[in-house]
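Enquirer: A predicted structure for the sequence below; I have some questions about it.
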Amino acid sequence: MQISGLYSLFKQFPVVVTDTRKAVPNSIFFALKGANFNGNQFAKSALEKGCKYAVVDEEEYAANDSYILVDDVLRALQNLAREHRRSLGIPILAITGTNGKTTTKELVNTVLSKKYKTFATQGNFNNHIGVPLTLLSMNEETQFGVVEMGANHPGEIKLLCEIAEPNFGIITNVGKAHLEGFGSFEGVKKTKKELYDYLQEKGIVFVNGENDHLMSMLNDQEIYSYGNADGADSKAKFLQAAPYLVLELRSPKIGKLYIKTKLIGGYNFENALAAVSVGRYFDIQQSDIKVALENYEPSNNRSQLKKTENNVLFLDAYNANPTSMGVAVNNFADLPMKNKLVILGDMLELGEDSEKEHQQLIDLLQQKKLDKVYLVGDIFTKVNTVDRFKTFVKTEQLAAILEKEVLRNHYILIKGSRGIQLEKLVDKL
């Protein structure tokens, strides 16, 4: 079936599912394939659960007119999403970066929603499947789309741009992450730059003018800069993060404006400033920007301050790489409180640099005189030689100890890659 015909059906039945467990009446099931499954085999089940159509790419499964046969289901999903994006004709802001892209996406969305009916990427649906599903979840009421784009291999941001066709873009930063896929830090920069390349003649880039890496990646293109330097199009000043981030805006009309967020860590200043800058560019009142950022509460184990019965947790256990881990440790070390404990999990997907990067983090912990440290994972266990730093291969091993030896009156930083599952420790603390 041609994409025009598929889109015509989608207009009649505008709900897409890729999992039979989420099948709803009058939806369209896309039989995607994975390393260990073939969605075509579940197409019949999807129809039995109420889906109107099932899109398949193996002729043997196309039993009747309820099945739509295409050459490649994934490509059909992506092409359908692009067709829908073009039909809506709304502005799309794409956000990528090594760290902070999800938080920046949430902050930008909450600011833009003060003026527009927005739709933003849900959770971290930011890959070659998630981006199409995000676009297909927008409807005629949507006035502005905010699309997060993730990547762990070269060419992926380019592909996502060709699907979403953004008008605006932000790269939050570039750092060491997914080095197995990118090969090097230069590989990270080249891949993230694909967003700038796409927007070179098609849109506007919001960029931190004080980030030398980002500025060097720009083409000859239209930008809107933010930072604290005099030449920035949008300026704000970092005041403190002890522990919550506070920043200052200045305006000729209202003078100084203080924004007291619920975000922990000075490293979130750039994320908040990006959202402020987008709001200013789109003429959102600064008082509304203030309300939006102050009311935003982080969730999903990202930049959360969580007070338990016994301790105060600085919970940032959704993801980790050398860049984000370093700024988190530095920020925590500089906080003016005593009785600190650091719990760090392995940083995954670092390839041949893995042991070196973990050793550098151990060196940083020593340099910052953070003496009470628990390290979790195979890599930390292998490289750690500091006697006072306790290591555990599995999170469950540390959880068992914490259940027996209850900690009280500690300030605890918890950070590691999602695969280490450090969030399992929260109810033990």
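Expert: Everything's here; your move.

Enquirer: okay, CA-based contacts and neighbour counts for the rest of this
Expert: OK.

Enquirer: tell me how many other residues surround residue 117.
Expert: Residues near residue 117, counting by other CA atoms under 10 Å, number 13.

Enquirer: hang on, I meant residue 377
Expert: Neighbours of residue 377 (other CA under 10 Å): 21.

Enquirer: excluding chain neighbours, what is closest to it?
Expert: residue 393 (4.4 Å; CA to CA, 6 or more residues apart in numbering).

Enquirer: wait, that neighbour sits on residue 374?
Expert: No: Residue 393 sits out of contact with residue 374 when judged by CA atoms under 8 Å, with a separation of 10.8 Å.

Enquirer: show me where the stretch 201-350 of the chain has its strands.
Expert: 204-208, 223-227, 234-235, 237-241, 244-251, 255-264, 304-307, 312-316, 340-345 (DSSP state E, counting those that start in this stretch).

Enquirer: ok, the residue with the largest distance to the centre of the chain to residue 54 distance?
Expert: Most distant residue from the mean C-alpha position of the chain: residue 64, 40.5 Å away (CA atoms, centre = their mean). Remark: distance between residue 64 and residue 54 (CA to CA, to the nearest Å) = 10 Å.

Enquirer: which element follows the helix or strand harbouring residue 132 toward the C-terminus?
Expert: Residue 132 is part of helix 130-136 when elements are defined by DSSP states H and E. As assigned by DSSP H and E, the chain's next helix or strand after helix 130-136 is strand 144-148.

Enquirer: what's that next one packed up against?
Expert: Other elements packing on strand 144-148 under the criterion 3 or more CA pairs under 8 Å, 6 or more residues apart in numbering; DSSP states H and E are strand 92-96, helix 101-112, strand 118-120, helix 130-136.

Enquirer: the structure to be compared is supplied as follows:
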Amino acid sequence: MSVLLKDIIASIQADINFDTVSETINTISIDSRSSQNNEKTLFFALVGPNHDAHIYIEELINKGIRYFVVNHVPQELESKANFLLVEDTLKALQDFASYYRSLFHFPVIGITGSNGKTIVKEWLNFLLAPDYNVIRSPKSYNSQVGVPLSVIGINEHHNFGIFEAGISTVGEMSHLQQIIKPTIGILTNIGSAHDEGFDNISQKIKEKLRLFTEVEVLILNKNKTIEAFLNKNIKTFTWSTQDRNADVFFQKNTYEDYSELNITYNQLCFKVNIPFTDEASLENVMHCVLTLLYLKYSQETIQERIAELYPVEMRLKVKNGSNNCTLIDDSYSSDFQSLKIALDFLENQNQHKKRALILSDIFQSGLSDEELYSRVSQLIISHKINRVFCIGETVSKFKNKFLNAVSFQTTEDFIKAFEDLNFANETILIKGSRQFEFENIVSLLEEKTHETVLEINLNAISHNLNYFKSKLNPKTKLMVMVKAFGYGSGSYEIAKLLAHHKVDYLGVAFADEGIELCKAGIELPIMVMNPEMTSFQSIIQYGLEPEIYSFRGLKAFLKIAEEKKLENYPIHIKINTGMNRLGFDTEMLPELVEILSHSKRVTIKSILSHLASSDVPEHKDFTLQQITDFDNDSTYLMKGLNINPIRHICNTSGISNYPGAQFDMVRLGIGLYGVSNESHEQSKLEHVGTLKSVISQIRTIEIGESVSYVRRFIATRKTKVATIPIGYADGISRLWGSGVGYVLVNNKKAPILGSICMDMLMVDVTDINCFEGGEVIIFGKDPSVNDIAKATNTIPYEILTSISARVKRVFYRE
């Protein structure tokens, strides 16, 4: 994009603190981490209930950004940058996007619904790409922020748009309608997602339909409930599998690994085959078929292209690669907008100094090849990519624009040369269009491990962090616990994300956990909560900060500090207020003051204690007494030593239940990972981890036959049994077996049969359409870790931390 600054100022009705407005802006940014920020960037400092991007402005000024949209000018920065002052920075971003959208005139599809939006968008992009230069929402950019950023990606060469719109409450869709201004509408369905934002289903339907107030046609499943809310002036184009009065009627036949759709439209009758059997995919295909029919595509073209549809991967994934590599898998799409997003994601991976990019031809940019690959070259330079592997006829022609580039005409050529390319100790972004089958490259590069994976949603981590931050007083500091391998989720990726969110401290249980984070480049202060005295030397070597909870530990640390001639080394003093686990008791404090007052080798960075029952209402009096005792004991130490350290006692439940006990800092633990002991709070958190596996084998057993050890399950009917390669060695409790628990197969509950084995478990899939190699959900939204914990008489902490290290962790952003 290239827009005059004066036009932006007018579109958002901003007051400015500078005179010159003849500048042009070529980048809109809301991400302080992006290496694409430059002197031509306009940064919108967005403010939400749990975040405020104004805190990054000084950092961005130091990086060379000159223009900012703000709702207030930070103190002492008035003269250091150019500020566009508005009441609401999000509204300003949306207003600019609406203005920018008005500069272009071509067909635009707007998609909304409870499910399927992103898949329908991606499939339509695939289906229409041979005939149009399509601009579409990257990934699932469908929110109040994502939609403006998507529309701002339009350039003068695009001639078709596909944008999705997602809402969570009343009043949001009108903003998105003004930005997208769709000419063709698609309503995928109305389901239960985000129900909490609406009083009833009627309110939700009305809100979603606001996207279509100006469309020339609305494509939807024929439904009397929806039609009752439709404006009669809106032309509809409907489909159904039940109602022959629909404009297009579908009959479906489902087989083991594909489905056949018989389509009747006016006088036209024809069939299409698709490689899907689940109901959701079939519905999504039907919306795509109607769109092609509306756009007057021939029967032959529809049959040919629909048959080539494919599963859509909607997120970037971080995976462990062989030879100590880290992989960023974005191997199913290659367009300029998603390349920018993927490179920004790469920017946040600091495990390795070396960075490589494997890139296919880029399609549908709307730009000439020369301009496109010149821009790609600029991106690669700004992101400090060390080497580039170009795969494809077109990108190979421009390899000289990239530093240290090697080209291959096909993916097969790359694979043949793979052994000589020496991938090791680097971060590799794999970015390719689906037709290049880069999944084969990912398979070559990926560390060969268990088929079972624990997927960690980094967006959910950010959401949960910001939720708890919103509960804190403005001056309360925040420590986040990343011990026990990040509660089973993986420490480094989470620590890196927390550093971006500017938390004040990280907490680990043992020194080796902190050392690994330091080695990986984490620079936040790290407190070791349970340091062994044998680790004190290493703690000092890596600049970690130990919790001291006993005279024995204190004297041992002071001895080492004396030997090393340390001065004011930070330590943390633990007081026992009733947990009776670790810490100095009240009667020990005079001696503690005596020892510390005669030592200059250490400085007391914080005083802390731990709440034993902050999540149990019946123990409220006990907890309040703990808080009082902590206040008294910590005050005694502060006066006796004449110090003013950070004080902290609240854990996750304490943050929610005892807001008056925040003191100077709180410690967030299990809540970050989407688990709360409070039912009202659980609904406001997002689940972080989804444990997935696959079906290894399916067999059918007869009545009287048994499954697994000790024959705890004996069939009372002919039973189809699926074996899943995960067991108690992976952290799945045997108490969850023998009919107590279940997994999800094709979104249906499959009860666990008999005993869970060390490396496998078996489930009943008699009434479920599934196949070998198919995906299985062990836990996630359903069953949740709370569900499993309740059924096995334990706590969610144990479920999460029990997932063994042999289960591969995959991190992703939506």
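Expert: Sure thing, it's come through. Values in this document were obtained by computation on a predicted structure and should not be read as measured data.

Enquirer: the residue nearest to residue 377 of the first structure - how many residues pack around it?
Expert: Residues near residue 393 of the first structure, counting by other CA under 10 Å, number 18.

Enquirer: then residue 319 of the first structure?
Expert: Neighbours of residue 319 of the first structure using other CA under 10 Å come to 20.

Enquirer: please apply the same query to residue 199 of the first structure.
Expert: The number of residues near residue 199 of the first structure, taken as other CA under 10 Å, comes to 22.

Enquirer: just checking, it touches residue 171?
Expert: No: contact criterion CA under 8 Å: residue 199 of the first structure and residue 171 do not qualify, at 11.9 Å.

Enquirer: ok, longest helix in the second structure?
Expert: Using DSSP state H to define each element, the second structure has its longest helix at helix 620-641.

Enquirer: would you check the span in the first structure matched by that helix?
Expert: Across the first structure, nothing matches helix 620-641 of the second structure (TM-score structural alignment).

Enquirer: moving C-terminal from that helix, which element do we reach first?
Expert: According to DSSP H and E, the helix or strand after helix 620-641 of the second structure is strand 646-648.

Enquirer: which secondary structure elements does that next one sit against?
Expert: So strand 646-648 of the second structure, by 3+ CA pairs under 8 Å, 6+ apart, packs with strand 602-608, strand 665-668.

Enquirer: my read: residue 328 of the first structure touches residue 265, true?
Expert: Yes: using CA under 8 Å, residue 328 of the first structure is in contact with residue 265, at 7.1 Å.

Enquirer: more neighbours: the two, which one.
Expert: residue 265 (25 against 22).

Enquirer: what residue of the second structure matches up with that one?
Expert: So, by TM-score structural alignment, residue 265 of the first structure is matched to residue 278.

Enquirer: next up, the contacts around residue 144 of the first structure.
Expert: 90-93, 116-119 (CA atoms under 8 Å, 6 or more residues apart in numbering).

Enquirer: top of those by number of neighbours, please.
Expert: Most surrounded of the contacts of residue 144 of the first structure: other CA under 10 Å gives residue 93, at 26 neighbours.

Enquirer: from residue 162 of the second structure, how far out is the equivalent of it over in the second structure?
Expert: In the second structure, the residue matched to residue 93 of the first structure (TM-score structural alignment) is residue 109. Per CA to CA, residue 109 of the second structure is found 5 Å from residue 162 of the second structure.

Enquirer: residue 486 of the second structure now?
Expert: Distance, residue 486 of the second structure to residue 162 of the second structure, by CA to CA: 38 Å.

Enquirer: over to residue 297 of the second structure?
Expert: With CA to CA as the criterion, residue 297 of the second structure and residue 162 of the second structure are 17 Å apart.

Enquirer: quick one, which of those two is more surrounded?
Expert: Per other CA under 10 Å, whichever of residue 297 of the second structure and residue 162 has more neighbours is residue 162, with 25 against 14.

Enquirer: can I assume the more buried one is in contact with residue 110?
Expert: Yes: using CA under 8 Å, residue 162 of the second structure is in contact with residue 110, at 6.1 Å.

Enquirer: give me the three-state assignment for residue 42 of the first structure.
Expert: helix (DSSP: H, G, I helix; E, B strand; the rest coil).

Enquirer: counterpart of it in the second structure?
Expert: Looking across to the second structure (by TM-score structural alignment), residue 42 of the first structure lines up with residue 56.

Enquirer: if you skip the residues just before and after it, what's nearest to that match?
Expert: residue 32 (6.5 Å).

Enquirer: chain neighbours aside, what residue packs nearest to residue 70 of the first structure?
Expert: In space, residue 70 of the first structure is closest to residue 57, 5.0 Å off (CA to CA, 6+ apart).

Enquirer: the one you found matches what in the second structure?
Expert: Using TM-score structural alignment, the partner of residue 57 of the first structure in the second structure is residue 71.

Enquirer: residues contacting that match?
Expert: Shown in contact with residue 71 of the second structure (CA under 8 Å, 6+ apart): 45, 85-89.

Enquirer: please apply the same query to residue 62 of the first structure.
Expert: Counting by CA under 8 Å, 6+ apart, residue 62 of the first structure has contacts 56, 68-69.

Enquirer: quote the end-to-end distance of stretch 158-173 of the second structure.
Expert: 25 Å.

Enquirer: give me the range in the first structure that that stretch lines up against.
Expert: Using TM-score structural alignment, stretch 158-173 of the second structure pairs with 142-157 in the first structure.
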